[in-house]
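>>> Sharing a model that was predicted from the sequence below.
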Amino acid sequence: MRAHTTTNKMASNNSTMLSNDTFLSDRVALVQQLNDKMARLMVPATVYICIMMVLGLVGNPMVCYYYGAKTKLTTNTFFIVILALYDVIVCAISMPTEIADIELFYTFEYNVACKILRFVNYFAGIGSILTLVAIATDRFKKICRLTKPQMGIRTAKFVSLGIIGIAILLSWPSLVIYGSIQVPIPNTYGLDLMGADCTSTKEVAYQKYVWVFNGVHFLLFVVLSVVLIVLYSIIGHTIFSHKKRLMMYTPSKNRTPSSTEVETSLSDCSQKMEDNMKGTEKGVIKPKTATQSLFTSIKRHSTVSKKSTDSHKPSGIDSEAVKITVVMVIVTIVFIVSFLPYLSLTVWRVVKRQHEAEFLSDAGLVWFKIGSRSFLLNSSLNPWIYGIFNSNFRQFFFGWICKKR
């Protein structure tokens, strides 16, 4: 009888274990099903990242090669290469991981990969904006402070190393704050389902650090954006003033002297010639010859006229420097426009203190995922901006494509 009871208990326990395993298996299958449904919904975001990745991986290496090996090494070309290297890192590391994060919407369980992804995003973003500030400072010195000491290649290298150090210092907390975090999965089955997503921690103990981290980065972005706008506003005003003075000067440069001016000049020369000859006869002055005295007089007159003309001539600003400045202004604008939605949505998500899938509609969720990755535009479009405004780079780029074909 006891043996029979023991057998029944063992069968009951096995049945319970089997039902638990079946239940867990069903939950895992349901999570995967909901994940696949979300991945299909996120196709527009995935396509967006794929396009950005292709554009960036094609263009940025070309920028590094062209400005690093095919052009004269200047502070500007050096900083452009540094910018392109930051963009290469984003395109090669961040974008593929971002695609995986979207496709594995509720099943991203790769904690280390998530930490590396967020660290690279912050590192490249901070490094890029600080490099843009360095470029703007260099442009300011070259256009608005021509007579002051200029930045050299050696200084540019030290500045870039300092920027790398600052970027690492401001980015490392992301290794702690971000990870594969358990998030609730909304569903119509009334079940308490949990998934894994690459996002910031929701633990209450870490919330003040999350606030400080995101607040510092947003404030840094605003301050540096204002610095860039101010610097380029001063540069633009200087260029405009220079062109205005140049337009005022150009008509007088080609002006022919009037008949009155010619007659006055000839009369003065004749009078001086007479005085010199009289002086020779009376022994008052003894020039070598009257003709040499006349030449000397004319020479002095020409020298004075030239000095007077040069004093009105505006200082020159190299047209190439103006073109480079215009390109860098556009690059800066693209950076600010592309990072603003990303940082704003990141701060907004911290304020909500919920996973976005809990309170956004399907369409809103798609736009959120695209907007929170708006910074990828910067890394993809930069090389094409250089190509549009630099004919030499454009010819090199398309020549290279033709050779490959």
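Noted; the coordinates are in hand.

>>> drop to CA atoms for contacts and neighbour counts, all remaining ones
OK.

>>> tally of neighbours for Leu340?
Per other C-alpha atoms under 10 Å, the neighbour tally for Leu340 reads 18.

>>> Okay, helices next: where are they in the protein?
Along the chain, the stretches classed as helices by DSSP state H are 2-41, 43-65, 75-89, 95-103, 111-144, 153-171, 174-177, 207-253, 259-282, 290-312, 319-352, 362-371, 376-389, 391-404.

>>> Not counting its neighbours along the chain, what's nearest the residue minimising distance to the centre of the chain?
With distances taken as C-alpha atoms, centre = their mean, Phe335 lies nearest the centre of the chain, 4.5 Å away. Nearest non-adjacent residue to Phe335, counting by C-alpha to C-alpha, 6 or more residues apart in numbering: Asn378, 5.4 Å away.

>>> Second structure follows, compare the two:
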Amino acid sequence: MNVSDVSLNETLQDNSHLLQRLNDNTVQLNFIPSLILTISMIIIGVPGNILIIVVYMKRWRKSTCRIFILALAFNDLFNCLFTMPLELYFILNVYQTDLPYLCKISRFMTFWTNDGSSLILMGIAVDRLQRICRPFRLQLSISTAKKIVAASMFVSLLVAWPALLIYGISSIRLPISENNMIYAKLCLYADNPGVKLDPTVFVFFIMAGNSVLDVFFLVVYGIILYNVKNSGKELRKLSRVDLYLGNGTRKTSKANSEDQNGSYKTNKLRSVSNTEFRKRSLAETITDDQYNSSRNHVNQGPIKRFHSEQCLTAEAKRKLFAQSRQKLHSFSSGRGSRRHIYQSHDHHRKAKTTIMLFSVTVLFMVSFVPYTVLMTIRNFDSGYYNRLSDLEKAIYQFFIRSYFLSNALNPLIYGYISEHFRTESKSVLKTLLRIKG
């Protein structure tokens, strides 16, 4: 070995040590909040998403909601087990990343799973819209829900594959003195991408797609909220009036029902004209003959006239029609009361599920807002990040990873809103503790 070779090796070793010091110093100054965020999301997200998968697979009835929630949980669990640990590696080796294929796969999987989740949330929104606002129409089946999940992941694969070519190792020069530079390697846009595609175009396409989906979510859930609110108002107005008694006669208004000892006899009720009685009780008197006829011609009876006159929303019509049909075919008020309680419980459960899934969607949208804004700014202003102070860079690096929140916090939303999920989760945890004991 000659003198020049010894000098070159010493220079390389010095540069390596210097690059290590620069790397560690940058991590301490700019990436501590990002490390805390990522580690916290792994700690919360891994057991939380595993619990979701166990509860919904083993202890939940089959439904479209179950299919969608399981698909989201699998995507989130994959991010917590794969992409987040890789992100920790890239953070701790911010200037010393020399694994281009790992960088490519990490970025591709991040885009694929998160884009797939956004499309699955779109399917959830459509399913909720059908069940809440269009209950009489054909609903999504379990097989259709599975097809939506498969199609969502396939479409997101088509959208995300350019990340395999765009991302890779990016070499930058770091000044160490007035005349000396040192080269660092980052997981960013590749120096020699495998496709002639401007990374800015790809990122802008992803951002535009997310914005369109956000608008879609706001419109759909706005329609759902409007229908639920209006239905609730109309049902409260009619809560004091039951359409039919168990024996087939129409229940009187609140004023007529106050005296149940005979001050208002059935004959007197039948003598009141239809017009006056409708004003007083919001319903017509149905005689025994009319009742027998309505059993055979439900769609042509007073239900149809009542709905057309009151202009109720679809949800109110569905609830009132179910109550009316149940009363017409039941001669036991006790059985009818139990049926009414079951229907009220079903309506409450459906509303709770919608609120829960809406909260998951809001979390997804909010968690991507900082990432979308910062990536848009950086792509239109390439020198933006370099002009930031160390504190501002730390804030930037924290919020550029804000989308991790949607991968880890969904279990907390389910546990807070769904009492059934809390109960089943406790049961699963108790079973695991018994097995370990």
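Perfect, I can see it now. Please read these numbers as outputs of a predicted model, since none were measured by experiment.

>>> how about the helices of the first structure, which one is nearest Val183 of the first structure?
Nearest to Val183 of the first structure among those is helix 2-41; the distance by C-alpha to C-alpha comes to 11.7 Å.

>>> who touches the residue nearest to the centre of the first structure in this structure?
Phe335 of the first structure sits next to Ile129, Phe375, Asn378 when contact means C-alpha atoms under 8 Å, 6 or more residues apart in numbering.

>>> before we move on, what about Gln139 of the second structure?
Here Gln139 of the second structure is in contact with Asp127, Gln130, Arg131 (C-alpha under 8 Å, 6+ apart).

>>> Now check the first structure for the residue matching it.
Alignment of Gln139 of the second structure against the first structure is given by TM-score structural alignment, with Gln150 as its counterpart.

>>> how close does its match sit to Val112 of the first structure?
44 Å (C-alpha to C-alpha, to the nearest Å).

>>> Number of residues surrounding the aligned residue in the first structure for Tyr89 of the second structure?
In the first structure, the residue paired with Tyr89 of the second structure is Ala100, using TM-score structural alignment. For Ala100 of the first structure, the count of nearby residues is 15 (other C-alpha under 10 Å).

>>> For the nearest residue to Ala100 of the first structure once chain neighbours are set aside, list the residues it contacts.
Here the nearest residue to Ala100 of the first structure in space, its sequence neighbours aside, is Phe108; by C-alpha to C-alpha, 6+ apart that works out to 7.8 Å. For Phe108 of the first structure, the set of contacting residues under the criterion of C-alpha under 8 Å, 6+ apart consists of Ala100, Asp101, Ser180, Ala196, Asp197, Cys198.

>>> for those, which one is nearest Ser12 of the first structure?
Out of these, the member with the shortest distance to Ser12 of the first structure (by C-alpha to C-alpha) is Ala196, at 33.5 Å.

>>> So the closest one sits against Ile102, correct?
No: under the criterion of C-alpha atoms under 8 Å, Ala196 of the first structure is not in contact with Ile102, lying 11.6 Å apart.

>>> of those two, who's got more company?
Ile102 (23 against 20).

>>> Any figure for the gap between the equivalent of Ser338 of the first structure over in the second structure and Ile224 of the second structure?
Taking TM-score structural alignment, Ser338 of the first structure has Ser367 as its aligned residue in the second structure. According to C-alpha to C-alpha, Ser367 of the second structure and Ile224 of the second structure sit 23 Å apart.

>>> do the same with Asp346 of the second structure
The value you get for Asp346 of the second structure to Ile224 of the second structure, if C-alpha to C-alpha is used, is 17 Å.

>>> neighbour-wise, which of these two wins?
Ile224 (19 against 12).

>>> That one contacts Ile132, correct?
Yes: here Ile224 of the second structure lies in contact with Ile132, judged by C-alpha under 8 Å, at a distance of 6.7 Å.

>>> leaving aside the residues next to it on the chain, what's closest to Ile166 of the second structure?
Once flanking residues are discounted, Ile166 of the second structure sits nearest to Pro193: 5.3 Å by C-alpha to C-alpha, 6+ apart.

>>> residues near the one you found, how many?
Here the neighbour count serves as a burial measure; for Pro193 of the second structure (other C-alpha under 10 Å) it reads 18.

>>> Disregarding residues adjacent in the polypeptide, which is nearest to Pro199 of the second structure?
Closest residue in space to Pro199 of the second structure, ignoring its immediate chain neighbours: Ile166 at 6.4 Å, by C-alpha to C-alpha, 6+ apart.

>>> Just give me the match in the first structure for that neighbour.
For Ile166 of the second structure, the residue aligned by TM-score structural alignment is Ile177.

>>> Its match contacts Glu203, correct?
No: Ile177 of the first structure lies out of contact with Glu203 (C-alpha under 8 Å); the separation is 9.8 Å.

>>> ok, these two, which is more surrounded?
Remark: of Ile177 of the first structure and Glu203, Ile177 carries more neighbours, 19 against 11, as counted by other C-alpha under 10 Å.

>>> how about that one, what does it touch?
Contacts of Ile177 of the first structure (C-alpha under 8 Å, 6+ apart): Ser200, Thr201, Tyr206, Tyr209, Val210.

>>> Most neighbours among the residues you listed, which one?
Ser200 (25 neighbours).

>>> That one -> the second structure?
In the second structure, Ser200 of the first structure lines up with Tyr189, judged by TM-score structural alignment.

>>> do you know how far that match is from Glu276 of the second structure?
78 Å.

>>> Then Asp214 of the second structure?
Note on Asp214 of the second structure: its distance to Glu276 of the second structure, by C-alpha to C-alpha, is 51 Å.
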